[in-house]
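Asks: Here you go, sequence then predicted model.
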Amino acid sequence: MTTSNPFFEPSELPYGIPPFARIRTEHFRPAFARGMAEQLDEVAAIGACAEPATFENTVEALERSGAVLGRVCRVFFNKVATDTDEEIQAIEVEIAPRLAAHDDALLLDSALFARLDALFERRAQLGCDAEQLRLLERHHTSRVRAGARLAPEQQRRLRELNAAIAARSTEFGQNLRAATAAAALVLDSAEELAGLPADQVAAAAANARALGHEGKFVLNLKNFSQQTELAALDDPALRARLLAASLGRGADTNGPVAVALAALRAERAALLGYPSHAAWEVADRTAGTTDAVEDLLGRLVAPATANAAREGAALAEAAGVPEVGAADWQYYSERVRKERFAVDASVLRPYLELEAVLHDGVFHAAGLVYGITFTARPDLVSYHPDARVWEVHDTDGSPLGLYIGDFHARESKRGGAWMDALVPQSRLLGDKPVVVNNLNVAKPPAGEPVLLTWSEVNTLFHEFGHALHGLFSDVRYPLLSGARVPRDFVEFPSQVNEVWADWPEVLAHYARHHVTGEPMPPELPARLREAETFGAGFRMVEHQAAAVLDWAWHSLADGEAPDADGAAAFEAAALERYGLAVAAIPPRYRTGYFSHVFAGGYAAGYYGYRWAEVLDADTVRWFRENGRTIRESGEIFRRELLSRGNSVDPLDAFRAVVGRDPDLAPLLARHGLDG
């Protein structure tokens, strides 16, 4: 196994795609062990180099280090997310604190930091180009922020905290996976699902068979609060059960874990000289200060809640009741959309078949805007039978990279939608990108079409925006590649890509009835856009509530965390304090299942979706109004921003496209909040 481990040598497959056909679970532990040992040796050699520090023998050498570890990490954590099992989860529990310790060893290595520090002090005399200076600054800043200047005893405690945070984050994620599976609703008859479209009923039956409930129907939970089925299910008791299952998952197991993580992060921030984890995080983000984040969140609360109150009044009138509760909000929203805007979600779905949306929508838009093309590569084996591979070619026909699409839910896959890079682009290493998009669309019985909701269409376009950020990357150094940008900037390109979902030329190309081939009735798109405005208040409030929950947990000073059983009370008090305790609109994520911030990289960063949307809405206005063709605008957006990764300051990249600082007005107008 020592000589045959597929992680020990670079892949010889096209674009360096990992050799999934050869990879087995038993390969991971040896590859992690060798990968960490090799990188520690490489970093030790850099620090011990007898020659004076230069960019090449220090910074560039650091970029070349850790090849084996990078390969195994990218494949392993992709498997954790997409196709896990008990053995993989056991390895994850074991390896997470070891990787945290390894990262500390790299970031806190005193000899390496001394060389980086010396280079940083005389950076103006090094003769480096702008990308090299950016790379040096990023390596130096990351080590200062990680505690490289702390005393040895402080660093010892820092390492303990990082290991504990890694272990608790892994625990949160695994608890959530188990809680989400356990909270799925098992139903005895199709009659209970009255109102749900026939293909979704069939998917629930297929799901039940796959889970060992032959003859029954299973509704799995999505990772957010408001389950999509709530808009269609006629039975109010079932709607209440479904929402209760969604809101309650993880409360008992993950509430104490969230408290522990908040306390650990607050202590670490204090050790690093910051008043809170939020202050530490935002200091290296485009927002810059906690005041800037507080200002954005605060400015949106009043218009969002006022808009939501108007929507709630309309729903109550439609329902003939004084007030509509959380479990019924989406159901009556659909009724209002049908009556007021003549838009029926169930009527839309036959026009939104997955393969048409993907090929004639997402891929077509990418060709229209950027000139790229996609060719299926069934000869390339991916990590799961559902994950398909396409080769991407540039305008001139030259190879650009690989795109992997994995769109279906399964028991071994975590919820949500995301993008990953299995091979990050780098001219230094000669690597072209291999990127992955994941969705969680229910898989229907064999031979049946996959019909999407409008929300799922937008999600696919959104995640593909992340994929383009990775595919168009054209930088020299891996650290600066693709979507490796500040957390409050990373959602910006993906949110811009959503605009093509209902761009007339694109929508007309893919929105065709999956049986008859007839185009979507021409009046539907305009009504759809109008109907989308109704509900903007709800969406803004649920998102703002999640953002302030994250912000409240991570604005705690050291010693301020609640007791282990105090998560629910803390959450309620935070929502009340920010004016977002709206009973009919739960946060998009509650503490017990807020994996973005307790098991992912968004701690004190969930505000970034809204922060990035300011840039997104402004850029969409630029696309619409700059007087250029879509193709010309796409080239500018690609050249000045998508291709640059983190090789330039992200806000400078935005200014290079739009020509000025961002403006909040287009965001307010988008959500109907400008009045």
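Replies: Cool, the structure landed. Residues are numbered from 1 along each chain as shown.

Asks: Only C-alpha atoms from now on, for both contacts and neighbour counts.
Replies: OK.

Asks: Strands of the stretch 251-400 of the chain, residue ranges please.
Replies: 373-376, 388-393, 399-408 (DSSP state E, counting those that start in this stretch).

Asks: just checking, what packs against the second one?
Replies: The helices and strands touching strand 388-393, judged by 3 or more CA pairs under 8 Å, 6 or more residues apart in numbering; DSSP states H and E, are strand 373-376, strand 399-408.

Asks: who does the longest one touch, helix- and strand-wise?
Replies: Taking 3+ CA pairs under 8 Å, 6+ apart as contact, the helices and strands that strand 399-408 lies on are strand 388-393, strand 434-441, helix 454-471.

Asks: Could you give me the buried positions within it?
Replies: Leu400, Gly401, Leu402, Tyr403, Ile404, Gly405, Asp406, Phe407, His408 (16 or more other CA atoms under 10 Å).

Asks: And here is the other one:
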Amino acid sequence: MTIENPLLSPSSLPYGLPDYTAIRPAHYLPAFREAFARHAAEVAAITSDPAPPTFENTLLPLEESGRLLGDVARTFYTVSSADATPEIQEIEEELAPLMSAHQDAIQLDAALFARVAAIHAQLDALPLSPEQRYLVERHHREMAHAGAALGEDAKAELTALNQRLSTLTTTFEKNLLADTNDLAVVFDTADELEGLTEGELSAAAQAAADRGLEGKWAVTLTLFTGHPYLSSLVRRSSRKRILDASRSRGSRGNDADNRGVLREIVRLRAQRAALLGYESHAAYITSDETAGSPAAVHDLLRRLAVPAARNARNEQAALQAIIDAETEPFPLEAHDWAFYTEKVRAAEYDLDRGALRPWFESERVLRGGVFRAATELYGVTFTERTDIPAYHPDARVFELHNADGSELGLFVLDLYTRDTKRGGAWMNSIVSQSALRGTRPIVVNNLNVPKPAPGRPTLLTLDEVTTLFHEFGHALHGLFATVTYPHFAGTAVFRDFVEFPSQVNEMWIYWPEILASYARHVDTDEPLPAEVVEKLHASEAFNQGFATSEYLAAAWLDQAWHSLGVAEAEAEIDVAAFEAQALAEIGLDNPVVPTRYSSTYFAHVFSGGYSAGYYSYIWSEVLDADTVEWFRENGGLTRANGDRFRQRLLGVGGSKDPLDAYRDFRGRDAEIDPLLKRRGLSD
């Protein structure tokens, strides 16, 4: 008897949201195998067509192909990142090489590439729309970049490399999740957590209870090196325990040690780049980004590193001065930075950011802040759909409508941390918009906010507020992109451009109408006092030496690993020594300012999609800061401004060169001065 697989039939839920209540882990691999077979057959039908290749008989069916595979993959990877139970992790490990092999079989298909190349060769003579022309260009470029022009022996070697890399990156993420959960710091008494709010203590108690440790308190680790609690914990020993645990992930010599995994990833990426004709993985990746080359990336990072390191040293001296005035002074260490930074902030700006949490209740921030800014700018409205089940009980579903009442799509918010969720925050799509396929978008935002005990409000830090606005900027990109072809759907743009819309959306956090709407005290409903708002504005460049340095250090580590040639990558590399040498090379080797991610837990580049591309955040911020200037010069939070930004940038998805889209919006190329001013890096 054949068991019906819900993944192989269209969903009956609105917008095609998968019915996760009917899907079981056992459904995934059979659905993937069927989807692989169907996709292969669809491509074979294209390549076996005896007619000369045309847009209509090659590119159009190519865009129609693989629909089932895309649907199944987005359904599965949503769960594998946000609710990776051991069973789901086993499936992902088995799936990784299968998915890699299938993708290579399509991308490296010589007959398919020959047809695409034939169309590309006569591009100027074909009566194509701008979107169709760009589709031909991108398919040709991406297939060539993937290795479609290689000989058969080289393709076989490439496929083997890709499969092994897919397994290794999955292993890296699995190890990191396991070690992060294992290293949650358990405290026996609440006194050890002096300085935390009642809500934070509640979350720590709940985290301990979830681990079977009733009567204790557990502090779970964030993806990045630091931790929000370091700014308020009074006891140095407690701060040190948390930071030491964070920095030790993936390097403890246990089963979750990632050092050997990342060394092999680096080695195989270098070998693959050489096979494809590039001197390094960084050269390979940046060749198909807006940056164009590692040299352009290195120039920007070096230009910013010198003033950032200088500012960080000045900030360090100010912190040390406070410590020296205490009864028992000591040398400042990394785990002290955030705590004493808040003391300096209080002294210089009379501002205690930790005390702001009662004004940032999560539901108010979401509806009165994030959603309201989108409504004011773009006219979209939000309705929570409690009748539509998501993939986890904590995930909430909202339906969006345009200003004219037309349906736009669904937004899923998954706010809270859990042991089965990977660290950090991200956006992904479950369904992508495409006029060709008649689909509307479903996008997800994931954060990792500690969940308080039942009945307690969720109070966000200012950093968490920023993250919520940031990730919703990605969501808007995914929701607003209006394209014909699925290849261009949502956030399918160059990696070093993708952070731009999300960073722009952060500007509304402090916009007066928006701030007044969401920043209201959870108990009294009083707005955030005007004098506090003024202090927040005055302190915007405060601690930017540290913030910029820790980010640039991580971006440089990414470049250092991925700039290695084959011979260098095949040498036996001591991970800690390599990091130290790389950071010294760019002048960011200050032990009191650790890199935002050390290599063994640098998920962005060793298990995510940012390898040789972590520079993207600062690269995109050049555009972002310049765009913020444009909004301010043109009246700020208005429908006219929102509509222009939506139509000329967010709405084009990947259907246009992103820098051309930016010029269309801005009227010129971006200038770097607004970024330097924002981060306090101007001369």
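Replies: Okay, I see it. Bear in mind the structure is a predicted one, so any value in this text is a computation, not a measurement.

Asks: coming back round to it: which one of the helices and strands packed on strand 388-393 of structure 1 lies closest to Gln425 of structure 1?
Replies: strand 399-408 (8.7 Å; CA to CA).

Asks: Please tell me which residues of structure 2 that closest one aligns onto.
Replies: Under TM-score structural alignment, the alignment places strand 399-408 of structure 1 onto residues 407-416 of structure 2.

Asks: Not counting its own residues, what contacts that stretch?
Replies: 15, 390, 394-402, 440-451, 475, 479 (CA atoms under 8 Å, 6 or more residues apart in numbering).

Asks: so which helix or strand takes in Gln89 of structure 1?
Replies: helix 86-107 (DSSP states H and E).

Asks: what's the spacing between the residue positioned nearest the centre of structure 2 and Ser80 of structure 2?
Replies: In structure 2, the C-alpha nearest the mean C-alpha coordinate belongs to Trp426, at 4.5 Å (CA atoms, centre = their mean). According to CA to CA, to the nearest Å, Trp426 of structure 2 stands 13 Å off from Ser80 of structure 2.

Asks: and if you look at Gly667 of structure 2?
Replies: On the measure of CA to CA, Gly667 of structure 2 and Ser80 of structure 2 end up 42 Å apart.

Asks: Between the two, tell me which one has more neighbours.
Replies: Neighbour count, other CA atoms under 10 Å: between Gly667 of structure 2 and Ser80, Ser80 has more, with 20 against 10.

Asks: State the helix or strand in which the more buried one lies.
Replies: Going by DSSP H and E, Ser80 of structure 2 is part of helix 67-82.

Asks: Give me the buried positions along that helix.
Replies: Here helix 67-82 of structure 2 shows 68-82 as buried, counting by 16+ other CA under 10 Å.

Asks: Repeat that for stretch 287-303 of structure 1.
Replies: Neighbour-count burial for stretch 287-303 of structure 1 [16+ other CA under 10 Å]: Ala287, Thr289, Thr290, Val293, Leu296, Leu297, Leu300, Val301, Pro303.

Asks: give me the stretch of structure 2 that it matches.
Replies: So stretch 287-303 of structure 1 sits over residues 291-307 in structure 2, by TM-score structural alignment.

Asks: quick one, which of the strands of the stretch 251-400 of structure 1 is nearest to Asp252 of structure 1?
Replies: Comparing the strands of the stretch 251-400 of structure 1 by CA to CA, strand 399-408 comes nearest, at 28.8 Å.

Asks: Report the mean deviation for that closest one after fitting onto structure 2.
Replies: Compared with structure 2 after the fit, strand 399-408 of structure 1 shows a mean deviation of 0.4 Å (mean CA distance after the TM-score superposition for structure 1).

Asks: Going C-terminal from that strand, what's the next secondary structure element?
Replies: Downstream of strand 399-408 of structure 1 (by DSSP H and E), the next one is strand 418-423.

Asks: check contacts around the aligned partner of Pro424 of structure 1 in structure 2.
Replies: Matched by TM-score structural alignment, Pro424 of structure 1 corresponds to Ser432 in structure 2. By CA under 8 Å, 6+ apart, Ser432 of structure 2 lies in contact with Thr439, Arg440, Pro441, Ile442, Gly478, Pro486, Ala489, Gly490.
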